[in-house]
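Asks: Quick one: sequence and predicted model below, then my questions.
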Amino acid sequence: MQLIRSILAAPLLRSRIASIAQLRRTFSSSTSVSARAFKYVVSRRVKQKPAKKTNFWVKQHLKTGRRIKYPPYPYGDSNIFKRSNRGLFGGKFPMQGHSVSSELEKKNLRRWLPNANKTTLYSSVLKKRIRLHVVASVMKTIKKEGGLDNYLTKDKPARIKELGPRGWRLRYAVLLRLKEQEAKRLRGR
């Protein structure tokens, strides 16, 4: 340590180190911004996206011209698995367990997520294709029930509980449209 101090104390060496530091340091606060060349900076235009078309159940106007006010979902939003609020997850949640190695039989903690896929389902009542995240077991139930509208309008408490907030809104939109169709049919008689 003292050897380094003695070397740095030598006046010739100190001046040489200072000149090397000056060579490396090219930045100076005295240069003005206008002196710098900004020839590679190009102003570019950002493509304007057209306004997104909102779906029926989001912006369906009633005869009064107001937006639909959905009744509150009786079971509330899921705070455990928030992704299930945006699709038809049928009450499925992530599960935890161990993956066990075959040779050493070591246990590692892991998670199993629900088998959710993004699919487009057609609603014959709304006359729209609806893009949703749907779990495979719910897809099977929809096919068994005979379509999305039949799945959504079933009145059993277990079905309403597994719908989730997004399914609840879809259900309300379908029921509104069915009510309008029924009123038209009665007026036509």
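Replies: Perfect, I can see it now.
Asks: contacts and neighbour counts: CA atoms only from here.
Replies: Noted.
Asks: so what's Pro11 up against?
Replies: By Cα atoms under 8 Å, 6 or more residues apart in numbering, the contact set of Pro11 is empty.
Asks: Presented hereafter is structure B, for comparison with structure A:
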Amino acid sequence: MSRRCELTGKGPMSGNNVSHAKNRTRRRFLPNLNEVTLESESLGRSFKLRISAAALRTVDHRGGLDAFFAKSKDEELSDGALKIKKEIAKAAVAA
């Protein structure tokens, strides 16, 4: 399982550990990933996603999973999230 957010595409970054003596060694900054279950209002289903804490706040701020997918770009989404987005768009057209 990759360490990548399914909604925002946020992944590991690299940088330096810097000691008091200014010695630098390489390190990785990992995203704060959580496995959450989000509810889609238009589909009436819930989906299990592995997303970052920042993405969870963004979903909450935009007003839910459906509103988040309406504003999100396809390039950032994982394959599974892209399928969910297309299902939600299809349900919105049918309604």
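Replies: Received the coordinates, thanks. Since we're looking at a predicted model, the values are computed, not measured.
Asks: care to give me the TM-score?
Replies: Once the chains are laid over each other, their TM-score by TM-score structural alignment, normalised by the length of the second structure reads 0.83; 95 aligned residues with a Cα RMSD of 2.1 Å.
Asks: Which helix in the second structure has the most residues?
Replies: Ordering each helix of the second structure by length in residues (DSSP state H) puts helix 79-94 first.
Asks: Which residues does it contact?
Replies: 6-7, 40, 42-43, 66, 69-70, 74.
Asks: where exactly do the helices run in the first structure?
Replies: Under DSSP H, the first structure gives helices at 2-9, 11-24, 56-59, 136-145, 148-153, 157-188.
Asks: Correct me if wrong: Thr120 of the first structure contacts Arg131.
Replies: Yes - Thr120 of the first structure lies in contact with Arg131 (Cα atoms under 8 Å); the separation is 4.3 Å.
Asks: Looking at the helices of the first structure, which is nearest to Arg111 of the first structure?
Replies: Proximity to Arg111 of the first structure, assessed across those by Cα to Cα, is greatest for helix 136-145 (17.9 Å).
Asks: Could you find the counterpart of Thr141 of the first structure in the second structure?
Replies: By TM-score structural alignment, Thr141 of the first structure lines up with Thr58 in the second structure.
Asks: again with Leu121 of the first structure
Replies: By TM-score structural alignment, Leu121 of the first structure lines up with Leu38.
Asks: and that match, how many residues sit next to it?
Replies: With neighbours defined by other Cα atoms under 10 Å, the count for Leu38 of the second structure comes to 16.
Asks: Am I right that it is in contact with Ser46?
Replies: Yes - with contact defined as Cα under 8 Å, Leu38 of the second structure reaches Ser46; the gap is 5.4 Å.
Asks: picking that back up, the helices of the first structure: which one's closest to Leu113 of the first structure?
Replies: Of all these, helix 136-145 comes closest under Cα to Cα, at 12.0 Å.
Asks: neighbouring contacts of the closest one?
Replies: 88-90, 115-117, 148, 150-151.
Asks: try it again with 10 Å
Replies: 88-92, 114-117, 119, 121, 147-152, 154, 162-163 (Cα atoms under 10 Å, 6 or more residues apart in numbering).
Asks: Show me the common contact partners of Leu38 and Ser46 of the second structure, please.
Replies: Common neighbours of Leu38 of the second structure and Ser46 (Cα under 10 Å, 6+ apart) are Leu65.
Asks: For stretch 20-36 of the second structure, measure first residue to last.
Replies: Distance between the two ends of stretch 20-36 of the second structure: 39 Å, counting by Cα to Cα, to the nearest Å.
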